[in-house]
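Participant: okay, here's the prediction I keep looking at, along with the sequence it came from:
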Amino acid sequence: ILQTDWVENTEAIPEGLIRGLISRVIPNAYSSAFRDRYRMRLERGEESGTTEIFISHQGIQEVVTDENDGGTITWEPRPSDPGLESVMLKRMMIFLGVEPEQAKQLVAEKKAAPDRAELTQKDSEQAVLLLHENYSKAWRNVGIVLDRIDFAVEDRDRLQGLYYVRYNDPLKGREDKGLLSKLAFWSSNDDRQVEHLQIKLTDDGTNTRVVVLNSKGEHETSVTAVRILTLLFNELK
């Protein structure tokens, strides 16, 4: 896994004559309230001798709170942007030798196939996320989403369909501590207990079933399992 630092999104700064004049004199006079970072994950491809590249985006924005007390600036998460992921993927393709027009076409084909998902749970039974796509595509998309929402993936086994994750429920003992408390919600905290869980994918013909297992590989029926699958569903639907 390769991950960039938080980079200022200068495209979010409005263009204009005044900005242009001032920027020539003072290059850093303007700054954006948005920051982006990207995570690139490499996996062995299904075909021998190939490698698959996955790119996910994370964003934060500057928020001013306590305005009556002079204002306190914090950085809050903002939704991942699939459009930015496509831009970075296209740039990576071109960097690796793909012709610009071909890279554009490949990215367009990727956009033309939106993901669809269903989340079901009957009474106290285990929650199930059903993805209407084949196993290979489902494995790829679940991995991208786990990167987007910044889960701590400790290990993965594609043949067994398992992602081993470290999860800390952000709603347990949560305090508003700004960026780190919301993005790195599995980090050490005396008020929370880290859970080691498994996200299991099963090939079901044209569909793929996704469930959450505990550290022993047993069905997890807690609220935590529902919360994790809901996070995945919201990104994959």
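Facilitator: On my side now, so go ahead. Since the model is a prediction, treat every value here as computed from it, not as a measurement. Numbers count the residues shown, from 1 in each chain.

Participant: for the rest of this, base every contact and every neighbour count on C-alpha atoms.
Facilitator: Noted.

Participant: now do the helix or strand hosting residue 202: which elements does it pack against?
Facilitator: Under the criterion DSSP states H and E, the helix or strand holding residue 202 is strand 195-204. Using 3 or more Cα pairs under 8 Å, 6 or more residues apart in numbering; DSSP states H and E, the elements in contact with strand 195-204 are helix 135-148, strand 162-167, strand 207-213.

Participant: one more time with 10 Å, if that's ok
Facilitator: Strand 195-204 makes packing contacts with strand 128-131, helix 135-148, strand 152-157, strand 162-167, strand 207-213, helix 223-236 when contacts are defined by 3 or more Cα pairs under 10 Å, 6 or more residues apart in numbering; DSSP states H and E.

Participant: tabulate the ones you listed (TSV), appending distance to residue 12.
Facilitator: Rendered in TSV, the data for the helices and strands packed on strand 195-204 read as follows (distance: least, Cα to Cα, whole Å):
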stretch	distance to residue 12
strand 128-131	34
helix 135-148	21
strand 152-157	30
strand 162-167	33
strand 207-213	37
helix 223-236	24
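
Participant: this is the other structure I want to compare:
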Amino acid sequence: MNTISRFALLALVASLAACSVLETDKIDYKSAGKAPTLEVPPDLTQLSRDNRYAVPGGAVTANSYQQGLANAPGLPTALTNIGDVRMERSGSQRWLVINRPADQLWDPVKDFWQESGFLITTEQRNLGIMETDWAENRAKLPQDIIRGTLGKLVESMYSTGELDRFRTRMERTPNGTEIFISHRGMQEVYSSSRQDQTVWQPRPSDPELETEFLRRLMVKLGVSQEQSKVIASAGAPVQTARVANVGGQPVVQISEGFERAWRRVGLALDRTGFTVEDRDRAAGTYFVRYVPPNPNKSDPGFFGKLFTFGSGKTEAPLKFRILVKGQGDASSTVSVLDGNGAPDTSANAQRIVQVIADDLK
């Protein structure tokens, strides 16, 4: 094909794409990466048994999570009724509550993401954390006649300019498992006025995408399509969080008891770029560090710059403790502690509580 013909084809494709309708009601992810060689999880019996993380009646730390898997009673893997899986909602957040032990859910959840077009890049079975790679939702591309006719021949000419990745976190409960799915997105934007260069930068998480994948996971676990749609559409978001100052320390005040506040704060941390290294539910503490959500790692992005102290370079990830403290049955507070467990009143702490509060609304 000569140059003139190539440009003519490109012009025709662009013209038809402009007239097409986006199929926004579909999900069709395609990973651009190759499957990594996943390491076999270490012998979990060798994990440290630090008493700091011992939680009576079942816990969600690395040690007690895996102990719970080993000791959990056998439950049926096939759904006999919808009562085995349900969806909880608070604000814009949703999660699944499943009456099965986590060891029976890990492989089906992994299969679910791979069947959805993703590669698994992180598997921390001892912590109950699984993360996909960055992938593009090809359903957002224009379904024009040229693409429909020529298929893969012109597939590489199309791009949505958006990438998504998802983190799945499982927490064991006395009656089964809770599953949280959090979304993180990137978008490609021009970095120069001449529009000849682009960079990837974070875009807001999408609660609707999270809900859709939770709904699809319900179907994977045995709930019918019709039932999953009814469950996912139930309820309405209610604003439950606000930033306040208590004794000179910035906090998030949540109009919910500890149990729901604990779940929601964990999901907010997953959404906003913090890596939960461990968690002590009895003490209400998440041990976190921050990792900028950049797929090409060439630019720290907005949240990466949050921890830059005038040097022009992003410092090494800082470690924090996020403390969730219940105050009766209908109120909780969230505060930031430094890596040593001391109250943090710095500007960083103020920014962190604001990020958490914004996600909880």
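Facilitator: Good, I have the coordinates. Because the structure is a prediction, the values reported are computed rather than measured.

Participant: sorry, back to before: nearest to residue 30 of the first structure, out of the helices and strands packed on strand 195-204 of the first structure?
Facilitator: Comparing those against residue 30 of the first structure with Cα to Cα, the closest turns out to be helix 135-148 (28.2 Å).

Participant: can you check which strand is longest in the second structure?
Facilitator: The residue-count maximum for a strand in the second structure (DSSP state E) belongs to strand 176-190.

Participant: what helices or strands is the helix or strand just after that one leaning on?
Facilitator: Reading on from strand 176-190 of the second structure to the C-terminus, the next helix or strand found by DSSP H and E is strand 198-203. The criterion is 3+ Cα pairs under 10 Å, 6+ apart, and the helices and strands that strand 198-203 of the second structure contacts are strand 162-173, strand 176-190, helix 301-305.

Participant: could I get these as CSV with distance to residue 13 of the second structure and mean neighbour count?
Facilitator: Output for those, formatted as CSV (distance: least, Cα to Cα, whole Å; neighbours: other Cα atoms under 10 Å):
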stretch, distance to residue 13 of the second structure, mean neighbour count
strand 162-173, 20, 22
strand 176-190, 21, 21
helix 301-305, 33, 17
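
Participant: to residue 120 of the second structure, which of these lies closest?
Facilitator: Checking these against residue 120 of the second structure by Cα to Cα gives strand 162-173 as the closest, at 9.7 Å.

Participant: okay, the angle between that closest one and helix 258-271?
Facilitator: Angular relation of strand 162-173 of the second structure and helix 258-271 on a 0 to 180 degree scale: 150 degrees, by axes from the mean of the first three to the mean of the last three Cα atoms, to 10 degrees.

Participant: strand 162-173 of the second structure vs strand 176-190, what angle?
Facilitator: Direction vectors for strand 162-173 of the second structure and strand 176-190, defined by the same axes, to 10 degrees, enclose an angle of 160 degrees.

Participant: residue nearest the centroid of the first structure?
Facilitator: The centroid of the first structure falls nearest to residue 148 when counting by Cα atoms, centre = their mean (0.7 Å).

Participant: still on that earlier bit, as CSV, the helices and strands packed on strand 198-203 of the second structure with distance to residue 16 of the second structure would be great.
Facilitator: Below are those laid out as CSV (distance: least, Cα to Cα, whole Å):
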stretch, distance to residue 16 of the second structure
strand 162-173, 21
strand 176-190, 23
helix 301-305, 34
